[in-house]
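Asks: Model the following, please.
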Amino acid sequence: MTPTLGPVSQIGTATVRTRVRIPLIFGDGYSAMAEAVTFDGLSDGREHLALLLGEPGAVPLVRLHSECLTGDVFGSARCDCGPQLREAAQRITEVGGVLLYLRQEGRDIGLYNKIDAYALQDQGLDTYQANTALGLPEDGRDYTAAAQMLAALGVGEIDLLTNNPDKPRQLRALGVGVRTTVPTDVHATPNNVRYLRAKVERTGHTIRLIG
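Replies: Model prediction:
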């Protein structure tokens, strides 16, 4: 596929550094083969990772997944990140595409700040209020590196697996052709429903909550 480069070309071009196949096995037993890809020249200098899954057609399914140590690794039920990662791996494998694992812990406020925000949430603030109470942005994520990664992979048009309206908005501004957005499932539990409701009410996430 030929990249459709817009403004991303003005901030530098990333190149593929290494490709290696990795068998993935999740806690529930689901497994998939991924091709892990690393990059040189990313705008923020971080070690983001692309996982190529399945056999993509002309327009791959792509998920931008921000790192969540507590949810992805330890299975924290305070968010829906772990279940979303597991879901994305399977859905992308079924149709072919790319999972971009972005090192943007806590909507890019960092792990320690995220834990500080959790403490404020325990005092009654929602996830966005807690960030701003710490003097931090509600959501500090920038997806320039993601656009660079897609360009380096030769991906110019995508279907985007997301409930977050900011992701397609940023990617389109960076020259990525987002043909459509595909909503993720709703992974609501008694532990995270308040967190999910804040995402709906504060930033317009397309999550259908009952009650």
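
Asks: From here on, just use CA atoms for contacts and neighbour counts.
Replies: Fine.

Asks: any idea which helix or strand carries Ala89?
Replies: helix 81-95 (DSSP states H and E).

Asks: got the buried residues for that helix?
Replies: Buried residues in helix 81-95, defined by neighbour count with 16 or more other CA atoms under 10 Å: Cys81, Gly82, Pro83, Gln84, Leu85, Arg86, Ala88, Ala89, Gln90, Arg91, Ile92, Thr93.

Asks: Can you list the residue ranges for helices in this structure?
Replies: Taking DSSP state H, the helices of the chain run over residues 81-95, 105-108, 111-121, 127-133, 144-152, 166-173, 193-203.

Asks: quick one: which of those is nearest Ala50?
Replies: Comparing these by their distance to Ala50 (CA to CA), the top pick is helix 144-152, with 7.6 Å.

Asks: Name the nearest residue to Leu88, ignoring sequence neighbours.
Replies: Small correction: residue 88 is Ala, not Leu. With sequence-adjacent residues excluded and distances taken as CA to CA, 6 or more residues apart in numbering, Ala88 is closest to Arg63, at 6.7 Å.

Asks: which residue is nearest the centroid of this protein?
Replies: His65 (1.9 Å; CA atoms, centre = their mean).

Asks: What is the neighbour count of the nearest residue to that one once chain neighbours are set aside?
Replies: Using CA to CA, 6+ apart and skipping residues adjacent in sequence, the residue nearest His65 is Tyr101, 5.1 Å away. When counting by other CA atoms under 10 Å, one arrives at 19 neighbours for Tyr101.

Asks: One more, please, to line up against the first structure:
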Amino acid sequence: MPVEFVAASKLPTKHGLFDISVFQDPESGQEHIALSIGLVVDPSVAPSDAAISTSIPTLVRLHSECLTGDAFGSLRCDCGPQLNSTLALLAKKGRGALLYLRQEGRGIGLPNKIRAYALQDQGHDTLDANLMLGLPADARTYEMCQVMLNFLNVQKVNLITNNPAKIEALVALGLDVVERTPLHVGENPHNAAYIETKQKRMRHIKA
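Replies: Alright, predicted model coming up:
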């Protein structure tokens, strides 16, 4: 069953004032969040009444939850800087959305993510660590994004990503991804091998 809209409010942040909309899977109870700016946040507004949301591409980032990077400032990944850089960009442009998807550790969950970290400490890369635990390299799904973007009346997407798999996932859902904006931030000596693995083994785009 797809996620359903639950509630919306204003959220002042260090980057600017955003609309926060919460969606929930009625069966699992899992929640996902849309932080948006300059978009219509009203389920009663038809797309035809929100021409600005549908006529030009909307900046969108699909950001998977990363407690260690987003909240604790971990240097093992580039997630925290990607989150903050995206919100800063959306605030600067005055229009767009960040979909915060509760899929910790590329969908394997926090406990398994830390188990994978322990294997990385032994010299295994981020992909092999997952596989050694009997887990997929990337267990994320993106079907909830269709509901969330429809709610925001987003028709054409300018996706903020280095990951072609995210573009392919949205296109497979019938969404119109017409542009891509790269996001290269947060690189440091602690995550250099992690980023290199994503580029060499997981098809992430360097430029």
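
Asks: residue in structure 2 matching the residue nearest to Ala88 of structure 1?
Replies: Per TM-score structural alignment, the equivalent position to Arg63 of structure 1 in structure 2 is Arg61.

Asks: how close does that match sit to Arg180 of structure 2?
Replies: Distance, Arg61 of structure 2 to Arg180 of structure 2, using CA to CA, to the nearest Å: 10 Å.

Asks: Identify the contacts common to these two.
Replies: The contact sets of Arg61 of structure 2 and Arg180 overlap at Leu159, Ile160, Thr161 (CA atoms under 8 Å, 6 or more residues apart in numbering).

Asks: Please identify which of those residues is nearest to Gly69 of structure 2.
Replies: Once CA to CA is applied, the member of the shared contacts of Arg61 and Arg180 of structure 2 that ends up nearest Gly69 of structure 2 is Thr161, at 17.0 Å.

Asks: For that closest one, which non-adjacent residue is closest in space?
Replies: Closest residue to Thr161 of structure 2 apart from its sequence neighbours, by CA to CA, 6+ apart: Pro182 at 5.3 Å.

Asks: so what's that neighbour up against?
Replies: Contacts of Pro182 of structure 2 (CA under 8 Å, 6+ apart): Ile160, Thr161, Asn162, Ala207.

Asks: Equivalent analysis for Leu17 of structure 2, please.
Replies: Leu17 of structure 2 touches Lys10, Leu11, Ile37, Ala91, counting by CA under 8 Å, 6+ apart.

Asks: counterpart of it in structure 1?
Replies: In structure 1, Leu17 of structure 2 lands on Met33 (TM-score structural alignment).

Asks: now the nearest residue to its match once chain neighbours are set aside: how far from Val62 of structure 1?
Replies: Excluding the flanking residues, the one nearest Met33 of structure 1 by CA to CA, 6+ apart is Pro23, at 4.5 Å. As judged by CA to CA, Pro23 of structure 1 and Val62 of structure 1 stand 19 Å apart.

Asks: Who has more neighbours out of these two?
Replies: The neighbour comparison of Pro23 of structure 1 against Val62 (other CA under 10 Å) goes to Val62, with 29 against 10.

Asks: my guess is the more buried one meets Tyr101, correct?
Replies: No. Between Val62 of structure 1 and Tyr101 there is no contact under CA atoms under 8 Å: 10.7 Å.

Asks: Alignment lookup: Gln146 of structure 2 to structure 1.
Replies: Structural alignment places Gln146 of structure 2 opposite Ala147 in structure 1 (criterion: TM-score structural alignment).

Asks: follow-up on the earlier one: summarise which helices and strands the helix holding Ala89 of structure 1 is packed against.
Replies: Packing partners of helix 81-95 of structure 1 (3 or more CA pairs under 8 Å, 6 or more residues apart in numbering; DSSP states H and E): strand 31-40, strand 49-53, strand 61-66, strand 97-102.

Asks: Gly110 of structure 1 is nearest to which of those?
Replies: strand 61-66 (11.2 Å).

Asks: Mind reading off the mean deviation between that closest one and structure 2?
Replies: Strand 61-66 of structure 1, aligned to structure 2 and superposed, deviates on average by 0.3 Å (mean CA distance after the TM-score superposition for structure 1).
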